[in-house]
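Enquirer: sharing a model that was predicted from the sequence below.
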Amino acid sequence: MRLLEGSDLPPPEFVDFEDADKKKIQLPNPSYDAWITRDQQVVSYILNSLSEDMLSHVYGMVHAAEIWSAIHELFSSQSKSRVSNIRGALINTKKLDMTTQQYITKMKGFASELATAEKTVDDDELKDYIMNGLNGSYNGFVATLTVVPSTSLSDMCSQLLSYEKL
């Protein structure tokens, strides 16, 4: 991992030595050769596991850290877009003709997807998203929950399922 993260830096390619005449000469550094061997093994593993489409994004890169960084950057920008789309879905999803169970499952699914992208939605925020997606026939339910804001997400979902049956 240190090679991928860039924290395992290469040692100098050459080292200074003094010959018998006390003349300074540079010789290849065996530590550098060992580092290059490890780095290129990782590069080979990465390149062999990438699709052809992905290979074009890392073409010409030599070291594991730069390849890994390029891949991370590519997926990071896609993740930012995905997070934005999921947040939009949380805001804009309405219950409409879904059953309450379908609606709750869908909204919790969005929250789970965000958590996977390390953008957690806390329970109170998810409760608000769920309540905002309910139509006018749920005004009484929403008013009751607004009076008791300490209701847990689990309790709110149970109450919402019961309310639907009325």
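Expert: Right, received. Where do you want to start? Numbering: from 1, shown residues only.

Enquirer: going by C-alpha atoms from here, please, whenever you check contacts or count neighbours.
Expert: Will do.

Enquirer: quick one: contacts for residue 24?
Expert: 16, 17, 18 (CA atoms under 8 Å, 6 or more residues apart in numbering).

Enquirer: how far away is it from residue 16?
Expert: When distance is defined by CA to CA, to the nearest Å, residue 24 is 6 Å away from residue 16.

Enquirer: picking that back up, pick the one among the contacts of residue 24 closest to residue 94.
Expert: Checking the contacts of residue 24 against residue 94 by CA to CA gives residue 16 as the nearest, at 70.8 Å.

Enquirer: chain center to the strand or helix carrying residue 162, what's the gap?
Expert: Here residue 162 sits within helix 153-165, counting by DSSP states H and E. Its chain's C-alpha centre and that of helix 153-165 lie 31 Å apart, by CA atoms, centre = their mean, to the nearest Å.

Enquirer: ok, and here's another one to check against it:
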Amino acid sequence: MGYLDCTIVCPTPTITPTDSTIAAPNPAYDEWIRKDQRVISWMISFLSPDVLPYVVGSISAADVSKALQTAFGSLSYTSILQLHMQLQNTSKGDKFVLTYLREVKYISDQLAAANRPLENEELNAIVFRNLGSDFSDIVTVLATKPDPITFPELHRLLLNRELRMKSATVPIEANVTAYTPL
């Protein structure tokens, strides 16, 4: 982290020994450059091809971090408000629970990346309100829990509920043979 937030400061490229007037290469500078380049390589390895153009030309890990923060981390109030409205208006409708929750999580993650994370209670309330009447029984049960459930738990429970609902509506085909009494 010190390379990203500049708390590990880059040493000067040369040093002048006290008993000389001639500058010599600074081994600490070379070591700092090596470590900084490793951090840059590590960061870039996690970036998608769509994001890479934002960091082209960065010469230090701090530059990469600053470029990413400028491009993606500095959402305006209007952008944050838009994300909140988008989240409020995202509903399950005819979608599968998995698709609906993926959309909710994506928007929630964008808010968290903008340093505006939602509490579990807030996110649960939005999800519960926008699920639809098919899930009213599980929403009632989950809403009465003393502590809010986490998103992964909510995800698992809603997927299980959807699977149970689908299996209950699939007709069971039985291989019926004629019964003849003896």
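Expert: Here it is on my side, so go on. Keep in mind that what you see is a predicted model, and the values were worked out from it rather than measured.

Enquirer: superposing both, give me the TM-score.
Expert: Comparison of the two superposed chains (TM-score structural alignment, normalised by the length of the first structure) gives a TM-score of 0.53, and 133 aligned residues with a CA RMSD of 4.5 Å.

Enquirer: thinking again about what came up before, ok, the contacts of residue 24 of the first structure vs residue 128 of the first structure, which is closest?
Expert: Nearest to residue 128 of the first structure out of the contacts of residue 24 of the first structure is residue 16 (CA to CA; 66.8 Å).

Enquirer: assumed the closest one was part of a helix.
Expert: No. Counting by DSSP: H, G, I helix; E, B strand; the rest coil, residue 16 of the first structure is not found in a helix; it is strand.

Enquirer: what sits against it?
Expert: 24, 25, 26, 27 are the contacts of residue 16 of the first structure under CA under 8 Å, 6+ apart.

Enquirer: tell me the contacts of the spatially most central residue of the second structure?
Expert: Geometric centre of the second structure, nearest residue: residue 109, 4.3 Å, by CA atoms, centre = their mean. By CA under 8 Å, 6+ apart, residue 109 of the second structure lies in contact with residue 117.

Enquirer: for stretch 102-109 of the second structure, which positions count as buried?
Expert: Using 16 or more other CA atoms under 10 Å as the test for burial, stretch 102-109 of the second structure gives 103, 104, 105, 107, 108.

Enquirer: hmm, residue 101 of the first structure is touching residue 162, no?
Expert: No. Using CA atoms under 8 Å, residue 101 of the first structure is not in contact with residue 162; the gap is 10.6 Å.

Enquirer: the more surrounded of the two?
Expert: Between residue 101 of the first structure and residue 162, residue 101 has the larger neighbour count (other CA atoms under 10 Å), namely 15 against 11.

Enquirer: how far away is that one from residue 95 of the first structure?
Expert: Distance from residue 101 of the first structure to residue 95 of the first structure, counting by CA to CA: 10 Å.

Enquirer: just residue 83 of the first structure next, same as before
Expert: 21 Å.

Enquirer: in TSV: the buried residues of stretch 102-109 of the second structure, plus secondary structure and distance to residue 84 of the second structure.
Expert: As requested, these are exported to TSV (DSSP: H, G, I helix; E, B strand; the rest coil; distance: CA to CA, whole Å):
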residue	secondary structure	distance to residue 84 of the second structure
103	helix	13
104	helix	11
105	helix	12
107	helix	8
108	helix	9
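
Enquirer: quick check, nearest of these to residue 4 of the second structure?
Expert: residue 108 (25.1 Å).

Enquirer: follow-up on the earlier one: helix or strand: which one has the residue nearest to the centre of the second structure?
Expert: Using DSSP H and E, the element containing residue 109 of the second structure is helix 97-113.

Enquirer: the first structure: helices as residue ranges?
Expert: For the first structure, helices defined by DSSP state H occupy the ranges 2-5, 30-49, 52-55, 64-92, 100-116, 123-132, 139-147, 153-165.

Enquirer: residue 12 of the first structure is nearest to which of the ones you listed?
Expert: Proximity to residue 12 of the first structure (CA to CA) singles out helix 30-49 among these, at 6.3 Å.

Enquirer: got the buried residues for the closest one?
Expert: 32, 33, 35, 36, 39, 42, 43, 47.

Enquirer: show me what residue 70 of the first structure lines up with in the second structure.
Expert: With TM-score structural alignment as the criterion, the equivalent of residue 70 of the first structure in the second structure is residue 67.

Enquirer: likewise for residue 45 of the first structure?
Expert: Per TM-score structural alignment, residue 45 of the first structure is aligned with residue 42.
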